[in-house]
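>>> Here is a sequence with its predicted model. Questions after.
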Amino acid sequence: MKTSIKTYHPFNGNHLETYTMDSESKLKEKLKLADSTFKTWKQLEIKTRVALMQNLANELHQNKTELSLLITKEMGKPIAESRAEIEKCIYLIDFYIQNSDHFLQDDIIATEAHESFISYDPLGCILAVMPWNYPFWQVFRFAVPTLAAGNVALLKHASNVTGCAIAIEKLFLNAKFPKGCFQTLVTDHEGIEKLMSNDIVKAVSLTGSEKAGRKIAELAGKNLKPSLLELGGNNACIVLKDADLDRHIETIVKARMQNSGQSCIAAKRFIVVEDIYDDFIEKFTSKVKALNYGNPLEDDTTISCLAREDLAETLEKQVQRSIDLGAKVTLGNTRDGAYFQPTILTNVTAEMPVFKEETFGPVAAIIKVQSEDEAYTMASKYKFGLGTMVFTSDYDAALQRTSEIEDGAFFINEMVKSDPRLPFGGTKISGYGRELSKEGMLAFVNRKTVYINK
């Protein structure tokens, strides 16, 4: 039986730390602590809970350098992007400091009663199963609104970012949150299954793969517990003939290559109308070639290795199977350990893995179409549903297409991205439920109807 977790720096393969996994008795202790803490935490006024959020923001700000280094060492993100991730977490906290009180206010409903309203009560202990690609942001966008609403949280993080998971718990403790309000669990999938069957755990939030989502949904259903799933994506980027490439090409490249292409909401399929196709290929290729590969700890590095070598191997296989089916390599397609060279594939069709599967790395699949109608049809021809982006000068016409896009997001002249002010989530096999905004705060509350007659 596995009793420890080792973490490694993906850029050089060096061993970072070894962590002892929580025993079954330790997990039970953490569950009991969460349960007892919830009984007092939920009774606090919202303004008291939110006041601690300012402490949390201060902790992030004061420790940004150290935390950014930890992110980069554990999963290989370029250091400038790691700093930006910490800053985004601070922005998220500020948003909920400003808005939690009115998000959670009772909703008065006019009925025949003397008074009737909806109150929003916390559910209790919420389990979060989180991925490695944004090891702080993914956790904070769950934890901040969930705790502000009066719940307590247990985190099962990806094993390769265990150091980040432990550091996050320490941040909450240093911010003076009650012990047991936020706890990290160093466990495996078997441990998660046992936790899901425990009555103390009231609901689960998962960000991860389709496979992990199906398993968690099965466990949640078996135990009749609410679940929120943010799963994989294969976002389309539609480039119409009137797109202003000189203005938007940097955004388009960033939409694929940010975080070394390791993002569920990255643009993965570029559907380009033939009128602008050659110009697009030239400008896109030029910008991708200009990306600066190197050590992720260097400030001028803009793209680096993937988080693990096995991830690069999987991507390599997807690309090769697509080439075998007729895709052409315009740029890249070289792997060295965990590094995968930024790659552009043309002559891509809907039967290829790079079109119909999620590619988690810096591979851009380019599809040429004849018309705007064909572009939208091709964009919708897939099983994922996180987001679609379209670049055009006629944004009014694009707006009229909104209902044709079944995804959780439709961005015009901008890359799909998460924003604390806007709800975030997917459809189809990209999951269900919404994080962020007011919807994220109400994801794990009991919407209680209260009806009063004199």
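Happy to help now that I have it. Numbers count the residues shown, from 1 in each chain.

>>> alpha carbons only for contacts and neighbour counts from here, please
Fine.

>>> Surely residue 155 is within a strand?
Yes. Checked against DSSP: H, G, I helix; E, B strand; the rest coil, residue 155 lies within a strand.

>>> Do a quick rundown of the helices in the stretch 301-450 of the chain.
309-324, 353-356, 372-379, 395-399, 437-441 (DSSP state H, counting those that start in this stretch).

>>> do you know which of those lies nearest residue 160?
For the helices of the stretch 301-450 of the chain, proximity to residue 160 was assessed by CA to CA; helix 309-324 is nearest, at 11.9 Å.

>>> so what does that closest one touch, helix or strand wise?
strand 339-340, helix 353-356 (3 or more CA pairs under 8 Å, 6 or more residues apart in numbering; DSSP states H and E).

>>> so of the ones you listed, which one's packed in deepest?
Mean neighbour count (mean count of other CA atoms under 10 Å) peaks for strand 339-340 among the helices and strands packed on helix 309-324, with a mean of 25.

>>> Check which helices and strands that strand sits against.
helix 309-324.

>>> quick one: buried residues of the helix it packs on?
Using 16 or more other CA atoms under 10 Å as the test for burial, helix 309-324 gives 309, 311, 312, 313, 315, 316, 318, 319, 320, 322, 323.

>>> Pull the contacting residues for the third one.
What it means is residue 312. By CA atoms under 8 Å, 6 or more residues apart in numbering, the contact set of residue 312 is 306, 335, 337, 338, 339, 340, 361.

>>> can you put the buried residues of helix 309-324 in CSV and add distance to residue 186?
Shown next, in CSV, are these (distance: CA to CA, whole Å):
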residue, distance to residue 186
309, 22
311, 22
312, 26
313, 27
315, 28
316, 31
318, 32
319, 34
320, 36
322, 38
323, 40
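
>>> of these, closest to residue 292?
Closest to residue 292, out of all of the buried residues of helix 309-324 and judged by CA to CA, is residue 312, at 18.5 Å.

>>> putting a second one here so we can go through both:
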Amino acid sequence: MIDTINPATGEVVRQYELCDAALLEEKLDNAARAYQHWRSLSFAQRGEYLRKVAAALRADSEKHSALMTEEMGKPITEARGEVEKSASGCEHYANHAEQYLAPQEIPSDAKRSWVQFLPLGTVLGILPWNSPYWLATRVFAPALMAGNTVILKHDPHVPGCAAAIEQAFADAGVPHGVLQTLITDHNSTEAMIRDQRISAVSFTGSTAAGSKVAAIAASEIKPAVLELGGSDPAIVLADADLDKAVDVLATSRFICAGQSCIAAKRMLIEESVYTQFVEKLTQRLANLRVGDPTQKETHIGPIARAELRDHLHDQVTRSMASGANCVMGGKLPEGPGSFYPVTLLTDVPLDAAAFTEETFGPVAAVRAVADVDEAFAIANDTAYGLGASIWTESERGAQLAARFESGQVAVNGIVKSDPRLPSGGIKRSGYGKELGPHGIREFVNAQQVWQGE
């Protein structure tokens, strides 16, 4: 048996067994059988099922939220917001998939020629623990509306969330086999990727794990979308609204206890406003409450696992040894659970761990820059390229956005995933897009049709 541990208490909250070979075979067969019927449905029919899933998620929002809080420590208010975002994501694709996948007429030497978008088969989604509902929705909502079936391989630390998602589909009356979840090991995951009944793979997680998934999928000539790590820069220039920048960047950095790929992990502040920015940020962070994630007053819950907290603390310690100034936090607390204090590092050297590695926790790293050119030189000097933000006069920011080497840019706003807009990184942050019209076209056959007389 495998234990699921509540990171706020250190106590075992449930036990489960990994999906064995027989059950794995059953799920693969279910998905293949369901595909033949599911793909034949109209967009309207598939959309009606997705709307029922959205309703089922909302109806049991407290159950789903409590599972996230219990299994990975997400504060209950954030967890409720994630359930709602997942429900909205279902509705978005139910409403817009047909438009996104409308055939495209292209004039040629044919009487008529066009491209039509057809499903591929079964999509395997390999998911992390930090947003178990929303990251699942980013995979299944577009894939299902395109006519594919989906199997979700959740992280082993959130088995209750995985089971509850599948139950929501059952409650909504979605045909058996269209959406299934499972928890299994690396060897079985590789076997699934290689199985002929899996047509494509979507992976969200670390860069190291993503490179392995990509290699396996490529060896089987199967498409893959990878959403990997990030070390997102946030540039704040002298003409920025500092109060707004501080407020939004604090939210960006510390949401989900800082355990977000698209968090603002490297803050680069123009020298003339650096001291003022740090003062404002210090005041803002002092108001954040770390504690019991079941309480609505809590802003920051525990790190998902004790070993992740230890790794984060090592990064902070090494950054301080490199010359970073620790304004607050930076010390391991006593007591149960894998909590970590709100930590602010300033004057962070370029070679410090907080700038060269991805930090996954409630740690803000801030550095002054001479001007916009130095800011972009530092911002792009990273192996990652997931998201970025810039704070300046609006039109100036829009013009500067193209200088970022990243998959998405926010000008005077938070970097986030939105079902209406594509998201995804470049460099070692992955490839391919999720969400928006671009995301739904990742797992379809763009079939060209040439019609003669």
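On my side now, so go ahead. What you see is a predicted model, and the numbers here were worked out from it, not measured in a lab.

>>> out of the buried residues of helix 309-324 of structure 1, what pair is the most spread apart?
309 and 323 (21.1 Å).

>>> and the contacts of residue 312 of structure 1, which two are the farthest apart?
Largest separation among those by CA to CA: 337 and 361, giving 13.5 Å.

>>> Neighbour count for the two, which is higher?
residue 361 (29 against 18; other CA atoms under 10 Å).

>>> Confirm for me that that one is in contact with residue 304.
No. If you go by CA atoms under 8 Å, residue 361 of structure 1 and residue 304 don't touch, sitting 10.4 Å apart.

>>> quick one: common contacting residues for these two?
Residues touching both residue 361 of structure 1 and residue 304 (CA under 8 Å, 6+ apart) are residue 260.

>>> before we move on, back to that, could the helices of the stretch 301-450 of structure 1 be laid out in a markdown table, adding distance to residue 63 of structure 1?
As requested, the helices of the stretch 301-450 of structure 1 are arranged in a markdown table below (distance: least, CA to CA, whole Å):
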| stretch | distance to residue 63 of structure 1 |
| --- | --- |
| helix 309-324 | 29 |
| helix 353-356 | 39 |
| helix 372-379 | 42 |
| helix 395-399 | 42 |
| helix 437-441 | 26 |
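
>>> can you tell which of those helices is closest to residue 42 of structure 1?
Comparing the helices of the stretch 301-450 of structure 1 by CA to CA, helix 437-441 comes nearest, at 14.4 Å.

>>> Comparing stretch 139-146 of structure 1 with structure 2, how large is the average distance?
Its aligned residues in structure 2 lie a mean 0.6 Å from stretch 139-146 of structure 1 after superposition (mean CA distance after the TM-score superposition for structure 1).

>>> hmm, who's touching that stretch?
53, 89, 92-93, 96, 100, 128, 130, 152-153, 205, 420, 435-436, 440-441, 443-444.

>>> Over in structure 2, find the residue span stretch 120-131 of structure 1 aligns onto.
Using TM-score structural alignment, stretch 120-131 of structure 1 corresponds to residues 117-128 of structure 2.

>>> from the middle of its chain, how far away would that stretch be?
Computed by CA atoms, centre = their mean, to the nearest Å, the chain-centroid distance of stretch 117-128 of structure 2 equals 16 Å.

>>> what's next to it, contact-wise?
31-32, 35, 39, 101-103, 135-136, 139-140, 143, 146-155, 193, 197-205, 441, 443-447.

>>> Point out the ones among the residues you listed that are inside helices.
31, 32, 35, 135, 136, 139, 140, 143, 193 (DSSP state H).

>>> what's the spacing between the last one and residue 289 of structure 2?
The reference is to residue 193 of structure 2. 42 Å (CA to CA, to the nearest Å).

>>> Mind checking which of the two has more residues around it?
Remark: of residue 193 of structure 2 and residue 289, residue 193 carries more neighbours, 23 against 14, as counted by other CA under 10 Å.

>>> So what does that one match up with in structure 1?
Residue 193 of structure 2 maps onto residue 196 in structure 1, by TM-score structural alignment.

>>> How about the contacts made by that match?
Residue 196 of structure 1 neighbours (CA under 8 Å, 6+ apart): 219, 220, 223.

>>> How about residue 162 of structure 2?
Residue 162 of structure 2 neighbours (CA under 8 Å, 6+ apart): 132, 154, 181, 182.

>>> Tell me the spacing between the first one and residue 143 of structure 2.
Residue 132 of structure 2 is 17 Å from residue 143 of structure 2, where distance means CA to CA.

>>> The two - which one has more neighbours?
Applying other CA under 10 Å to residue 132 of structure 2 and residue 143 shows that residue 143 carries more neighbours, namely 28 against 25.

>>> and the more buried one, how far is that from residue 370 of structure 2?
For residue 143 of structure 2, the distance to residue 370 of structure 2 - CA to CA - is 46 Å.

>>> Then residue 40 of structure 2?
59 Å.

>>> Determine whether the claim that residue 29 of structure 1 is in a helix is correct.
Yes. Under three-state DSSP, residue 29 of structure 1 falls within a helix.

>>> Who are the contact partners of it?
Listed by CA under 8 Å, 6+ apart, the contact set of residue 29 of structure 1 is empty.

>>> same deal with the one 5 residues further on?
If you count contacts by CA under 8 Å, 6+ apart, residue 34 of structure 1 has them with 125, 152, 153, 154, 180, 181, 182, 183.

>>> Out of these, flag the one nearest to residue 18 of structure 1.
residue 183 (19.0 Å).

>>> Map the closest one onto structure 2.
In structure 2, the residue matched to residue 183 of structure 1 (TM-score structural alignment) is residue 180.

>>> How is its match classified with respect to secondary structure?
Per three-state DSSP, residue 180 of structure 2 ends up strand.

>>> The one 4 residues further on now?
The three-state label for residue 184 of structure 2, taken from three-state DSSP, comes out as coil.

>>> tally of neighbours for it?
Every residue meeting other CA under 10 Å relative to residue 184 of structure 2 is counted, giving 18.

>>> State the distance from it to residue 99 of structure 2.
For residue 184 of structure 2, the distance to residue 99 of structure 2 - CA to CA - is 36 Å.

>>> can you check residue 75 of structure 2 too?
36 Å.

>>> Those two - which one has more neighbours?
Neighbour count, other CA under 10 Å: between residue 75 of structure 2 and residue 99, residue 75 has more, with 29 against 11.
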